[in-house]
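In: next come a sequence and a model predicted from it.
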Amino acid sequence: MNEKHSDRNSGPKQTPRERIERENRLEKARERRRRMLIVSSAVVGVLGLAAVVGVIAANADKGTKGSDGSSTAGPPMAPAGADGKEQLAIPVGAADAPSTLTVWEDFRCPVCAQYENVMRGALKELEGSGQLRVDYHFATIIDGNMGGSGSLRAANAVACAQDVGKFTPYHDVLYGNQPPEPDDKFADNDRLIELAGKVEGLDTPEFRSCVKDGRHDSWVAKSNKAFAEGGFRGTPTVLLNGKSIFPEKDGKQISPENLKKWVAEANKGKKAGTVESSKASKASKASEASEPSAEATAP
């Protein structure tokens, strides 16, 4: 018997409905594999960072030059609604959420962008339902390791966005439009202001002045110093209720599904939060109805 003919006719025939259901299952499986490949690439990046931990530790406090290239001296000016120890965290979500995710990021860090772009949907779902509060902290380790000031400039700009309640959409736009790691394009204040045009109502004279003057440079420098003194291995550092979950927890790789599972386990028997973290957080949430896509554009 012809082999091709035999394969085609072996086994019971499928009905059209069964074929459609089978295709749907295969498509879902392909999508799961695609997501895991993306997250896996992020894990590989983090493991690569482990090879230069000594360099990161040595240079973490060097990437803190001001917008004019000078030292970021002067008293730190925290952005509106900053919280936590020494007001170094920008909170997103309910202040009384039963679980807290502490995140340390560098806007030039490609693994941070991979993490944010993969996990964004799950994070917004957990924040919106009062299950999770996320405290964002910023470091400038790549400025220190590779030279330049893009990490600092972007962190100052996102703090300026926090001042007017636009932190979340602008944060997402920056990661959606991150340049290649060696390209210090975020060092250009004009580029940061251009990207602010993707967030409705953000590109104002006040925001431009804040970005160009480096209003929060010293605050970013203080945050970077806290990162260096915290003994963290690299960015992103992600802690759920104080325990590391990136790139994995208990042998299971981080993913949107696993994050939801871990938060549900941590929150078992606890009430969801209802109190907004700050006025700036409320404004940011209100702006999400008109929030633009963070989809990457040409550098």
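Out: Looks like it came in fine.

In: alpha carbons only for contacts and neighbour counts from here, please
Out: Fine.

In: how near is residue 38 to residue 238?
Out: Residue 38 sits 17 Å away from residue 238, going by Cα to Cα, to the nearest Å.

In: dropping in the other structure now:
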Amino acid sequence: MSENNRDGNRAARERLLQQRELDKAREKRRRLLIVSAAVVGVLGLAAVVGVIAAGTGGKDDASEAGPVIAPSGAEGEEQLALPAGASDAPSTLTIWEDFRCPACAVFENGFRDTIHELTDAGQLRVEYRLATLIDGRFGGSGSLRAANAAACAQDAGKFVPYHDVLYQNQPPETDDAFGNNARLVELAGKVEGLDTPAFRSCVEQGRHDSWVNKSAEVFRNGDFSGTPTVLLNGEPVFPQKGTEQISPENLKKWVTEANEGKKPGTAQPPAPAAS
């Protein structure tokens, strides 16, 4: 083989490698754009649902469901926040969600890995707060029942994995499948060690129903347009922060900027007390 042929083959291989890298970069950008577009595309629906549900009322009087019993480890004013990540992380992401809300599922399923990565690295603490807007909009009790089951999972120290399972198996918005406690217990089987007699009893008895109703009341009385409402250190970031659209990459960037010069958190919240 001549020197010219060898040089030509080498150049062809280099061009092929460069093209593959360009293709990978384009695919990564395409996935990020799809996630961001999907999140933004359902925001209008979420906002409408929030407005309508806020005016429908519904059975959300905590006194009808017994005393308010906060899940183990709940924090904040009136113990309405369920924390995840190091308690001394330099930034806090507050997420108001409804387990029946399709926009919430798009956000969670698109940003889950990024949020877990940031919490695992001690860069971010998450405060999950629960609302029940879709019950008020379409009827049924799936928002309430799923939120109570998630609070029961918090008692067992397994809120985050169960929370993720619920969003990965969310029924259509108008389908009240989460209103069936048997379905919620079935999904608990996907979280190692969660499906126990204590968890089942908590779900069936609606142990935290009044707590969920109290959380929903605080959401309705707050200055929120719908779910999900996502705040980074108190500043709204969904669907955008300033002029930048939310995406997994931008969320990482915003957290990095907010944490500049600060040490990662290391203090983990105490394990929930056995019930």
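Out: Received the coordinates, thanks. If you're wondering where the values come from, they're calculated on a predicted model, not measured in any experiment.

In: report the TM-score for the pair.
Out: After superposition, the two chains reach a TM-score (TM-score structural alignment, normalised by the length of the second structure) of 0.91; 266 aligned residues with a Cα RMSD of 2.0 Å.

In: returning to that earlier point: which one of residue 38 and residue 238 of the first structure is surrounded by more residues?
Out: Neighbours were counted for residue 38 of the first structure and for residue 238 using other Cα atoms under 10 Å; residue 238 has more, 22 against 15.

In: can I assume that one is in contact with residue 102?
Out: Yes - in this structure, residue 238 of the first structure is within contact of residue 102 by Cα atoms under 8 Å, at 5.7 Å.

In: helix or strand: which one has the residue positioned nearest the centre of the second structure?
Out: With distances taken as Cα atoms, centre = their mean, the residue of the second structure nearest its centroid is residue 108 (4.4 Å). Here residue 108 of the second structure, judged by DSSP states H and E, is contained in helix 102-120.

In: residues contacting the equivalent of residue 128 of the first structure over in the second structure?
Out: Aligned by TM-score structural alignment, residue 128 of the first structure pairs with residue 120 of the second structure. Applying Cα atoms under 8 Å, 6 or more residues apart in numbering to residue 120 of the second structure gives the contacts residue 85.

In: could you measure residue 120 of the second structure against residue 267 of the second structure, distance?
Out: 12 Å.

In: the match of residue 128 of the first structure and residue 265 of the second structure: what is the separation?
Out: Residue 120 of the second structure sits 10 Å away from residue 265 of the second structure, going by Cα to Cα.

In: likewise residue 220 of the second structure?
Out: 32 Å.

In: how about the lengthiest helix in the first structure, aligned to which bit of the second structure?
Out: If you go by DSSP state H, the first structure has its longest helix at helix 16-50. Here helix 16-50 of the first structure aligns to the second structure at residues 13-47, judged by TM-score structural alignment.

In: mean per-residue distance, that stretch to the first structure?
Out: Superposing on the first structure and averaging over aligned pairs (mean Cα distance after the TM-score superposition for the first structure), stretch 13-47 of the second structure comes out at 2.0 Å.

In: chain center to the longest helix of the first structure, what's the gap?
Out: Centroid separation between helix 16-50 of the first structure and its chain, computed with Cα atoms, centre = their mean, to the nearest Å, is 21 Å.

In: now the following helix or strand past it: buried residues?
Out: Note on helix 16-50 of the first structure: by DSSP H and E, the next helix or strand toward the C-terminus is helix 53-59. Judged by neighbour count using 16 or more other Cα atoms under 10 Å, the buried positions of helix 53-59 of the first structure are 56, 57, 59.

In: go on, stretch 256-266 of the second structure?
Out: For stretch 256-266 of the second structure, burial by neighbour count (16+ other Cα under 10 Å) applies to 256, 259, 264, 265.
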